[in-house]
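Q: Whatever this is, show me its structure:
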Amino acid sequence: MPHIAVPENRPGIRGLMASKPSSGRKLSELAQQLLRGDSPLTPGERELIAAYVSTRNETRYCAGSHGAAAAHALSGGDYTVVDAVRLDLATAPVSAKLRALLELAGQVQVSGLAVTEEHIAAARAEGADDETIHDTVLIAAAFCMYNRYVDGLAAITPDDPAVYDEIGENLAAKGYLS
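A: The predicted structure follows:
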């Protein structure tokens, strides 16, 4: 049960944002910019970063919805890559560049101070430029905030994977401002 009153049938962050629309709109606009705005990373890659950080933070709602969005954006709803990244990043079928970026995002999830020159050099060695590194760190940092918002207010978190698949399909198709 959420710690604050939220509209019925509004799971996760959507319910929380509906309880305070003025800040909710700003959070949606930020997500739209980070996950759909201009970036050298594809929307699917950015969703995978969000899902990876959310999984590491144990935020079931965000891990489920962004994992589903990544699956829909990357491969039309096939969860093979998303599940592999969650299970073992080292053996997941992603490019070396994306693996290095996900490892970087994982360090941000631990602490911004956990990011070292070695993490940045590893991403650069795989072809990441300044903008790609910037976007990866900002997405990871923002999702730590979103995760704490969702968990800190005990947002409604469905158990049914089909709910997340529907949310993810919608996010992949329409983004964050609909």
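Q: only C-alpha atoms for contact and neighbour calcs from this point on.
A: OK.
Q: Wait, residue 127 touches residue 96, no?
A: No: contact criterion Cα atoms under 8 Å: residue 127 and residue 96 do not qualify, at 9.1 Å.
Q: which residue is nearest the centroid of the protein?
A: Closest residue to the average C-alpha location of the chain: residue 50 at 1.6 Å, with Cα atoms, centre = their mean.
Q: quick one: contacts for the residue lying closest to residue 19 once chain neighbours are set aside?
A: Nearest residue to residue 19 in three dimensions, chain neighbours excluded: residue 6, at 5.5 Å (Cα to Cα, 6 or more residues apart in numbering). Counting by Cα atoms under 8 Å, 6 or more residues apart in numbering, residue 6 touches 15, 16, 18, 19.
Q: With residue 52 instead?
A: So residue 52 contacts 63, 67, 85, 86, 102, 106 (Cα under 8 Å, 6+ apart).
Q: Just the ones in helices from those residues, please.
A: Among the contacts of residue 52, the members falling in helices (DSSP state H) are 63, 67, 85, 86, 102, 106.
Q: Among those, list the two that are farthest apart in space.
A: Greatest spatial distance in the ones in helices among the contacts of residue 52: 67 and 106, 15.4 Å, computed using Cα to Cα.
Q: To check against the first, give me the structure of this:
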Amino acid sequence: MPHIAMPPELAPGTPGLFQYRPETGRHLGELAETLLRNPHSMSRGDRELIAAYVSAQNDCRFCSSAHAEISAAQISGGRALVDKVLDDLDSAPIPPKLKTLIVIAGAVTKGGHEVTDAMVDAARQAGATDTEIHDTVLIAAAFAMFNRYCDGLAAIVPDDPAAYVGMAQMIINDGYRMCATGH
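A: Now for the predicted structure:
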């Protein structure tokens, strides 16, 4: 049960919260669009995987489920690879650069000071650019906020995993800007 009265026609999870307060939701949707979908040296699927990993570390069921599906639909290896990363990053068969960036994102979930020079050096040695390191930290920090926003208001979260597949296709097709309006 949500902590605030939410009209039943609103979407579940953070999109519903964006719709509840479109004057803030519009900006949050724009932030997600910029971080996860705008042109970038990292693929959309990889950035979504970082969002899913951070959300899983933060124990946000809605965000981890939604972003896992969005990532799975956009990366080679699909859902099996996403599940492997979420279950056991160390043995996940992903490129070293992505793995080092996810390690940095995981550190951010514990606190900004948890990111070490050694982590950043490892990412650079694996080929990460300063922009990729920057954006990984920002994705992790933003998702700490999104996760707490969703769970802190006890947003409605679908129990059926199939619901996230439809949401993923909607985001892939239409982006995050539409989350604040529902269109």
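Q: out of the ones in helices among the contacts of residue 52 of the first structure, who has the most neighbours?
A: Highest neighbour count within those: residue 67, with 30 neighbours (other Cα atoms under 10 Å).
Q: quick one: that residue from residue 75 of the first structure, how far?
A: Plainly put, residue 67 of the first structure is 12 Å away from residue 75 of the first structure if you go by Cα to Cα, to the nearest Å.
Q: ok, back up a step: can you list the ones in helices among the contacts of residue 52 of the first structure in JSON lines and add distance to residue 113 of the first structure?
A: As requested, those are arranged in JSON lines below (distance: Cα to Cα, whole Å):
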{"residue": "63", "distance to residue 113 of the first structure": "23"}
{"residue": "67", "distance to residue 113 of the first structure": "26"}
{"residue": "85", "distance to residue 113 of the first structure": "23"}
{"residue": "86", "distance to residue 113 of the first structure": "23"}
{"residue": "102", "distance to residue 113 of the first structure": "16"}
{"residue": "106", "distance to residue 113 of the first structure": "12"}
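Q: I'd guessed residue 131 of the first structure sits against residue 101; true?
A: No: using Cα under 8 Å, residue 131 of the first structure is not in contact with residue 101, being 11.9 Å away.
Q: Show me which of the two is the more surrounded one.
A: Using other Cα under 10 Å as the criterion, residue 131 of the first structure and residue 101 rank with residue 101 on top: 26 against 12.
Q: What number of residues are in the vicinity of the residue lying closest to that one once chain neighbours are set aside?
A: Leaving out its chain neighbours, the residue that sits closest to residue 101 of the first structure by Cα to Cα, 6+ apart is residue 123, at 6.0 Å. Look at residue 123 of the first structure: counted by other Cα under 10 Å, it has 24 neighbours.
Q: gap between residue 58 of the second structure and residue 151 of the second structure?
A: For residue 58 of the second structure, the distance to residue 151 of the second structure - Cα to Cα - is 10 Å.
Q: of these two, who's got more company?
A: Counted by other Cα under 10 Å, residue 58 of the second structure and residue 151 do not tie: residue 151 has more neighbours, with 22 against 19.
Q: Assign that one to helix, strand or coil.
A: Using DSSP: H, G, I helix; E, B strand; the rest coil, the structure places residue 151 of the second structure in helix.
Q: number of nearby residues for the nearest residue to it once chain neighbours are set aside?
A: Closest residue to residue 151 of the second structure apart from its sequence neighbours, by Cα to Cα, 6+ apart: residue 60 at 6.6 Å. Other residues lying near residue 60 of the second structure total 21 when counted by other Cα under 10 Å.
Q: repeat for the one 5 residues further on
A: Number of residues near residue 65 of the second structure (other Cα under 10 Å) recorded here: 21.
Q: tell me the contacts of the closest residue to residue 149 of the second structure other than its chain neighbours?
A: Leaving aside its sequence neighbours, residue 149 of the second structure sits nearest to residue 14 (Cα to Cα, 6+ apart; 7.4 Å). Residues counted as contacts of residue 14 of the second structure (Cα under 8 Å, 6+ apart) are 63, 146, 149, 150, 155.
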